[in-house]
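K.L.:
quick one: sequence plus predicted model below, questions after.
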Amino acid sequence: MTLIKEQVNVEAQAIAAKKAARKISLLTTEEKNEALQVIADTLEANYLTILEANEADLQTGREKGYDEAYMDRLALSKERVFEFADGLRQVAKLEDPTGIIASSWTLENDLLVEKVTVPLGVIGMIYEARPNVTADATGLALKSGNAIVLKGGSSAISSNQAIVDVIHQALENTKIPKEAVQFISSTDREATQQLFTMKEHIDVLIPRGGASLINAVVNNATVPVLETGVGNCHLYIDKEADPVKAMNILINAKTDRPAVCNAAETVIVHKEWLETHLSLLIDTFREHNITVHGDELAVKLIPNAVPAGEDDWKNEYLSLDIAVKTVSNLEEAVDHIDEYGTKHSEAIITENQQNAELFMNLVDASAIYHNASTRFTDGSALGFGAEIGISTQKLHARGPMGLPALTTIKFKMSGNGQVR
């Protein structure tokens, strides 16, 4: 009986979101921006309430023995709450992606054709441990004229509920109906699975989390999916890499925030560079407490390195572990990335411009870097404001998904009685 009640409630929430989406689509840019400002202010004013709820989730995590990387993704602080509140203000300053006439032309019969950007409608967001996604996704959805149905993971249930409660409180004082932001509080998997098949109410699903979550959505959903991907990101240190530049990038990409998807998980090193700069690489690993999982040569040369197995080349460690692969040329590096990469973010460090261009042209990923850290694959870092995820697919949107990714196209034709 309980299961039936949850099914009805989830569908009712989706229907309410769809009705609200129609109202949002008629709002002006100024009205949407004002709502985001109010939400940001209200989140900051209520940060203690959010942190209290987050502490309940963290305590549960400690009791269940969540690892350090997972706890880092789950944890909030005053600074983090203020950061995602400020992210909403940044989104409010961005250009409205809707109502833009992408192109227009007039046919020989004087029928005017306009290709216009419009909201997707209702976005279903399925995500795991990051409570900040609740605010980020909401802000992007509302600014782009969409309603959103949020289904966060059970580990952050209290934090997400508190954030949504504050958002609803804020929306009471705006032109956006609070029904535009729906939060599915049930932790039953059946509630999540319902979103997979609600094509009549949900226009697109966006999964954000680990490989198992993303695969479950991609493989089971009948609703169109904007696929995000895990980040098995690689740094290739080329034969002609500047050693200081290489180590600075490696340190940032691996240690700045190891638990995020744009952190480096594998470093591929040209053997000639390794021979010349081995002591520098060893000192870097030792100084930053990085555990090396290496191929045969790496294990031989790097103290305390452990042999890498097949899983190490595939692994998204999300910790201070890194896989080290040695190669004889750029082509071997590209081949390794082609086999084990997740099409997220890949980087080459080299002073050889020809090698850099070859690498950037050959590697298949949503973000490619030359002499820069993979940590820039992020909506705010690239000037999009908050992001709703990193798309690793090739249709509709790819890379960090900001506001334009949450729109589609409508053709508007204006005539004066023309018939065909």
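P.N.:
Yes, it's here. Numbers count the residues shown, from 1 in each chain.
K.L.:
make it CA atoms for all contacts and neighbour counts henceforth
P.N.:
Will do.
K.L.:
thought V218 was touching S212?
P.N.:
No. Taking Cα atoms under 8 Å as the definition, V218 is not a contact partner of S212, at 10.0 Å.
K.L.:
tell me which of these two has more neighbours.
P.N.:
Neighbour totals were compared for V218 and S212, and V218 leads with 20 against 10 (other Cα atoms under 10 Å).
K.L.:
for the helix or strand containing that one, packing partners?
P.N.:
Using DSSP states H and E, V218 maps to helix 211-220. Using 3 or more Cα pairs under 8 Å, 6 or more residues apart in numbering; DSSP states H and E, the elements in contact with helix 211-220 are strand 204-208.
K.L.:
the inter-axis angle of the strand it packs on versus helix 211-220?
P.N.:
Relative orientation of strand 204-208 versus helix 211-220 (axes from the mean of the first three to the mean of the last three Cα atoms, to 10 degrees): 160 degrees.
K.L.:
now G153. Nearest residue, chain neighbours left out?
P.N.:
E128 (4.3 Å; Cα to Cα, 6 or more residues apart in numbering).
K.L.:
I misspoke; the intended subject was T187.
P.N.:
T187 sits nearest to S154 (Cα to Cα, 6+ apart), 5.6 Å away.
K.L.:
how many other residues sit next to L301?
P.N.:
15.
K.L.:
put this next to the previous one:
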Amino acid sequence: MMNLKQASLSEVREKAAAAKQASRQLGTLSTGQKNEALLLMADALINEQASILQANEADLTAGKENGLSESLLDRLALTPARIAAMAEGLRQIVELPDPIGDTLEEIRRPNGLLIVKKRVPIGVIGIVYEARPNVTVDAAGLCLKTGNAVVLRGGSSALHSNRRIVEVLHEALAQSEVPADALQLVYSADRSSVDEMLKLNGLLDVVIPRGGQSLIQTVVRNATVPVIETGAGICHTYIDSEADPSMAIPIALNAKVQRPSVCNAMETLIVHRDFAQRHLSELTDKMREQNVELRGCPETMRLAVGVKQASEEDWATEYNDYILNIKVVNNPDEALEHIRRYGTMHSEAIVTENAETAQRFLEEVDAAAVYHNASTRFTDGFEFGFGAEIGISTQKLHARGPMGLPALTSTKYIIYGNGQIR
């Protein structure tokens, strides 16, 4: 059996080549054949829950010994409920329309040529991600449904969990028409395995990074394979002067504390001075009750107790933890300027009863998802009705926002003639 900590560089190339070969068969399968495989995978996760949890416990134990933060341990941890959610995500993907083969456009030329534009698989997708074992299942399900083979390289902290999950999924695929080689997991925890993946032109058609800013920028800077960039989530919620406090305070709490370790959690709360003078003390009290460490501007420190001075670095930090920045502003212009300066074009929210102010915010904020009177925590493929998601793209080419099935397709022009020459 291959050692979890060591593998030759050839492991990456061999698995990518196997995925490439499998992609040719996978791309010819019907929707029914792919859906049957996904249902088998979902059942297998439930049936093998005990062994998956045992593997996850080994990762959690190692993570604690290595000093992983509570937020990272939360990302890493699996529970029966989380495994059930992973299986349900696969079943939801089954219920979604298969985009492969969809006709997007038909053009009849004056010379009689019929040009048809159709959706086709991308081919082989490489995914580099950190900590969260559920990504293994989400990525497998979305890629296989769209006829794409996938090469996964998870974080070293989740090696045992990811390996057992893929073993379980392979056992399920062996009972289906989907070739098991279409799903590959790189075992090597060495950084060089990522470097090699990023340069597998001809084997990988695209690489998608999922993780923190450091991982994403490493992939973007070093890849020669095309990259779909998923972004870090420095997400803001702006509470306007005309916000309803009975709505604004629960939204802010949910955006921060419901699950702080994920990319759509709020990192900075921006509050209009008028609202802050009336309600900021109550809001910060509730945050502290949830063990949130507060950092803020001088006005925040004046209006609320227990707030540390926020540094320039704080405003530009994705904490993924129980830490919140608070900025008091005089008007929506200052809120918009702060978001332009520190936002990562992920998810931004405004809470206000003023429709005109809300509309201006929705139009002027440049982000993949912009909310009015709702928590940023909804930026998620499952919540958007996509089933699972492959990631949340903050770039503007090909795909933006939560990437579901259509984002994992390319297009092909098919031209029908009857003897035309040029």
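P.N.:
Structure's in. What do you need? Model, not experiment: these values are computed from the prediction.
K.L.:
which part of structure 2 matches stretch 74-89 of structure 1?
P.N.:
Counting by TM-score structural alignment, stretch 74-89 of structure 1 falls onto residues 76-91 of structure 2.
K.L.:
buried set for the matching stretch?
P.N.:
L76, A77, L78, I83, A85, M86, A87, E88, G89, L90, R91 (16 or more other Cα atoms under 10 Å).
K.L.:
in helices, which of those appear?
P.N.:
Among those, DSSP state H puts L76, I83, A85, M86, A87, E88, G89, L90, R91 in helices.
K.L.:
closest to V257 of structure 2 out of these?
P.N.:
Comparing those against V257 of structure 2 with Cα to Cα places L76 closest, at 17.4 Å.
K.L.:
measure that closest one to L169 of structure 2 for me?
P.N.:
As judged by Cα to Cα, to the nearest Å, L76 of structure 2 and L169 of structure 2 stand 19 Å apart.
K.L.:
before we move on, what about A358 of structure 2?
P.N.:
Taking Cα to Cα, one finds A358 of structure 2 at 45 Å from L169 of structure 2.
K.L.:
out of the two, which sits in the more crowded spot?
P.N.:
Remark: of A358 of structure 2 and L169, L169 carries more neighbours, 26 against 19, as counted by other Cα under 10 Å.
K.L.:
A helix includes the more buried one, no?
P.N.:
Yes. Assessed with DSSP: H, G, I helix; E, B strand; the rest coil, L169 of structure 2 lies in a helix.
K.L.:
so it touches L38, yeah?
P.N.:
No. Here L169 of structure 2 does not reach L38: they are 9.1 Å apart, not a contact under Cα under 8 Å.
K.L.:
number of residues surrounding K118 of structure 2?
P.N.:
So K118 of structure 2, with other Cα under 10 Å, has 19 neighbours.
K.L.:
dump the ones in helices among the buried residues of stretch 76-91 of structure 2 into JSON lines; add distance to S246 of structure 2 as well.
P.N.:
Converted to JSON lines, those look like this (distance: Cα to Cα, whole Å):
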{"residue": "L76", "distance to S246 of structure 2": "34"}
{"residue": "I83", "distance to S246 of structure 2": "34"}
{"residue": "A85", "distance to S246 of structure 2": "31"}
{"residue": "M86", "distance to S246 of structure 2": "34"}
{"residue": "A87", "distance to S246 of structure 2": "36"}
{"residue": "E88", "distance to S246 of structure 2": "33"}
{"residue": "G89", "distance to S246 of structure 2": "33"}
{"residue": "L90", "distance to S246 of structure 2": "37"}
{"residue": "R91", "distance to S246 of structure 2": "37"}
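K.L.:
from these, which single one is nearest S188 of structure 2?
P.N.:
Out of those, the member with the shortest distance to S188 of structure 2 (by Cα to Cα) is L76, at 18.2 Å.
K.L.:
go ahead and confirm the closest one touches T136.
P.N.:
No. With contact defined as Cα under 8 Å, L76 of structure 2 does not reach T136; the gap is 11.8 Å.
K.L.:
name the nearest residue to T317 of structure 2, ignoring sequence neighbours.
P.N.:
Counting by Cα to Cα, 6+ apart, the residue nearest T317 of structure 2 is I234, at 6.8 Å.
K.L.:
list the contacts of the aligned residue in structure 1 for the one you found.
P.N.:
Aligned by TM-score structural alignment, I234 of structure 2 pairs with N232 of structure 1. Counting by Cα atoms under 8 Å, 6 or more residues apart in numbering, N232 of structure 1 touches C261, A264, E265, T266, K314, N315, E316, Y340, G341, T342, H344, S345.
K.L.:
got it, and A241 of structure 1?
P.N.:
By Cα under 8 Å, 6+ apart, the residues touching A241 of structure 1 are W273, I349, T350, E351, N352.
K.L.:
so in structure 1, which helix runs the longest?
P.N.:
Under DSSP H, structure 1 gives helix 2-24 as its longest helix.
K.L.:
matching residues in structure 2 for the helix or strand just after that helix?
P.N.:
Moving toward the C-terminus from helix 2-24 of structure 1, the next helix or strand (DSSP H and E) is helix 29-45. The alignment of helix 29-45 of structure 1 onto structure 2 (TM-score structural alignment) covers residues 31-47.
K.L.:
now swap in stretch 350-366 of structure 1 and tell me
P.N.:
In the comparison with structure 2, stretch 350-366 of structure 1 aligns to the range 352-368 (TM-score structural alignment).
K.L.:
all good on my end, thank you.
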